[in-house]
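Engineer: Quick one: sequence and predicted model below, then my questions.
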Amino acid sequence: MNVTLTQLRYLVAVARHGSVTGAAKMLNVSQPSISVAIDAVEKNFGQKLFVRQRGSGVSPTSFGRAVVAKARQVLTETEELVGLGSSKSAVSGELVLGCFEDLAPFFAPALIRAFSERYPAVKIVVRDETFETLGRRLGDAAIDLGLTYDL
């Protein structure tokens, strides 16, 4: 079964406006585009989604109401999914930075400042570590990121 997000948007718009004409105006697309999309979805499901009434628009069938409700949910979740990557504030939580004790005073402040400007909702915890403990803490997931140098 192939149903696109565009088809789902069209279905929801038709249900909201009660007509293909109203949905077409709202979405700024042609009426035939919406009619073709509805026909394709109905063909995929093997059932009618809307009852077309000449001169008075359309009304969803009971199956159509269920499909439109689920389509709204899918579209909302899709918007949330897309929003994850587009908002700086979407990145939040705690980041534990383990720094080799000799490097921490020279590099950690600038790294923390730059990261905090880009992701202000992230709390950064800095832990000074010896060279021996840094690798072990990374392996144990006690720290998320390690700052060291290559021997």
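Structural biologist: Received the coordinates, thanks.

Engineer: can we go C-alpha only for contacts and neighbour counts from here?
Structural biologist: Will do.

Engineer: which residue is nearest the centroid of the protein?
Structural biologist: When the chain is reduced to its mean C-alpha position, the closest residue under CA atoms, centre = their mean turns out to be L81, at 1.0 Å.

Engineer: Buried ones in the helix or strand encompassing that one, by neighbour count?
Structural biologist: Take DSSP states H and E as the rule and L81 turns out to sit in helix 62-84. Neighbour-count burial for helix 62-84, counted by 16 or more other CA atoms under 10 Å, picks out 64-65, 67-68, 71-72, 75.

Engineer: do the same with stretch 103-120
Structural biologist: 104, 108, 112, 119-120.

Engineer: can you check stretch 138-145 too?
Structural biologist: In stretch 138-145, the ones that count as buried by 16+ other CA under 10 Å are 143, 145.

Engineer: how long is that stretch from one end to the other?
Structural biologist: The first and last residues of stretch 138-145 sit 7 Å apart, counting by CA to CA, to the nearest Å.

Engineer: residues in contact with it?
Structural biologist: By CA atoms under 8 Å, 6 or more residues apart in numbering, the list of residues contacting stretch 138-145 from outside reads 95-98, 137, 146.

Engineer: let's bring in a second one:
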Amino acid sequence: MNLNIREIEYILTIMEEGSITKASQKLFIAQPSLSQVLKRVENELGVTLFTRVKNRLKLTPEGEVFIDAGQRIMKVIGELDQNFSGLSTAQSGRLVVGVPYLLGTLIATEIIPVYRERFPQIELQLVESSSTELEQLLMDGAVDISVMPLPFKFNDFPYHLFLKSRMVLLTSRDNEIAEGAYRKTPGDRFPYMDITQLNNAPFIIGHPGQRIRTINETIFKKARITPNIVMTSRNQETIKRMVANGIGYTFIPEHYLEIFGSFDYLDCYYLEPEVDYQWKVVTAYYDETHLPTAMQNFLDIMDEYYRTHFADPVFTERG
């Protein structure tokens, strides 16, 4: 069977109007042309679709079967067109966003309310996991977007920069190194610390494979120190509490201070540029050649947040 959607539409219109003349007027095509369409469809199917009764066309039993199927086909086509239209205008669809455990609260409070207000018909699902697992989920297509810190472990995904921050040394208030702190500029939020003097000092860091651990190890290497790793944990809140109890030190992004909440019982120190690490969190996706509207709109909102908090208003870093 070789029929097209327009031919089905023409036959349905003939049925509705009861004559080829009226149908041709409604469809704005010549009557002989419409007659040829009807003849071609009947020849293709090997049946007669209409008989003439008192100057009006009447469906044959075969014609009734055709009309029933044709109406169902046009309904499906209409629904398909509506769905694609909704997706292209972000009025419908589903978006799965992967976020690291620690940044879930930030995304939930700063990004999702804006997205839901602008695009309430989009079903938005959050998947919280570790950065390594989020990268794997992105490669597997289980999430559409992953918010995760650089560097990538498995693949160089296209991305938009979401957060960036310098690192800070976190210590308890009663620590042995406080007397070595110094200020470089009166307006600095925190004093500086020469961490090259912390060889064999106690540190609490993340588990192997975690991005935050990789960053800590990079700083150790740049400072040419060998830390005494007294404890590891996947949970940054746990690490913060251990530091507060004087068990050891750790490095965290300065932006985490806002995410964690109060740091009144901890001391923070900036690092010299030669040993510092610029922490970057990006919004990564798999294929930059095809960005559904719902995904593009989410990226736009993430870009707005970055420009507002971290970047020149006319520039957004993309990778």
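Structural biologist: Noted; the coordinates are in hand. Predicted model, so just to flag it, every value in this text is computed and none were measured.

Engineer: before we move on, back to that, identify all contacting residues around the helix holding L81 of the first structure.
Structural biologist: 5, 8-9, 11-12, 15, 47-50, 90-91.

Engineer: of those residues, closest to V29 of the first structure?
Structural biologist: If you rank those by distance to V29 of the first structure using CA to CA, R9 comes first, at 11.7 Å.

Engineer: which residues touch that closest one?
Structural biologist: For R9 of the first structure, the contacting residues are 71, 75, taking CA under 8 Å, 6+ apart as the criterion.

Engineer: So it versus D102 of the first structure, what's the distance?
Structural biologist: Taking CA to CA, one finds R9 of the first structure at 57 Å from D102 of the first structure.

Engineer: what do you get for S33 of the first structure?
Structural biologist: In this structure, S33 of the first structure and D102 of the first structure are separated by 65 Å, where distance is defined by CA to CA.

Engineer: R6 of the second structure pairs with which position in the first structure?
Structural biologist: Pairing criterion TM-score structural alignment: the partner of R6 of the second structure within the first structure is identified as T6.

Engineer: What is the neighbour count of its match?
Structural biologist: Around T6 of the first structure sit 12 other residues, with neighbours defined as other CA atoms under 10 Å.

Engineer: Measure the mean distance from the strand or helix carrying it to the second structure post-superposition.
Structural biologist: Applying DSSP H and E as the criterion places T6 of the first structure in helix 5-17. Helix 5-17 of the first structure differs from its equivalent in the second structure by a mean of 0.9 Å after superposition (mean CA distance after the TM-score superposition for the first structure).

Engineer: If you count neighbours, what's buried in that helix?
Structural biologist: Under 16+ other CA under 10 Å, the buried positions of helix 5-17 of the first structure are 7-15, 17.

Engineer: Take those residues and write them to JSON lines, including distance to A23 of the first structure.
Structural biologist: Compiled in JSON lines, the buried residues of helix 5-17 of the first structure are given as follows (distance: CA to CA, whole Å):
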{"residue": "Q7", "distance to A23 of the first structure": "12"}
{"residue": "L8", "distance to A23 of the first structure": "12"}
{"residue": "R9", "distance to A23 of the first structure": "10"}
{"residue": "Y10", "distance to A23 of the first structure": "7"}
{"residue": "L11", "distance to A23 of the first structure": "9"}
{"residue": "V12", "distance to A23 of the first structure": "9"}
{"residue": "A13", "distance to A23 of the first structure": "5"}
{"residue": "V14", "distance to A23 of the first structure": "5"}
{"residue": "A15", "distance to A23 of the first structure": "8"}
{"residue": "H17", "distance to A23 of the first structure": "6"}
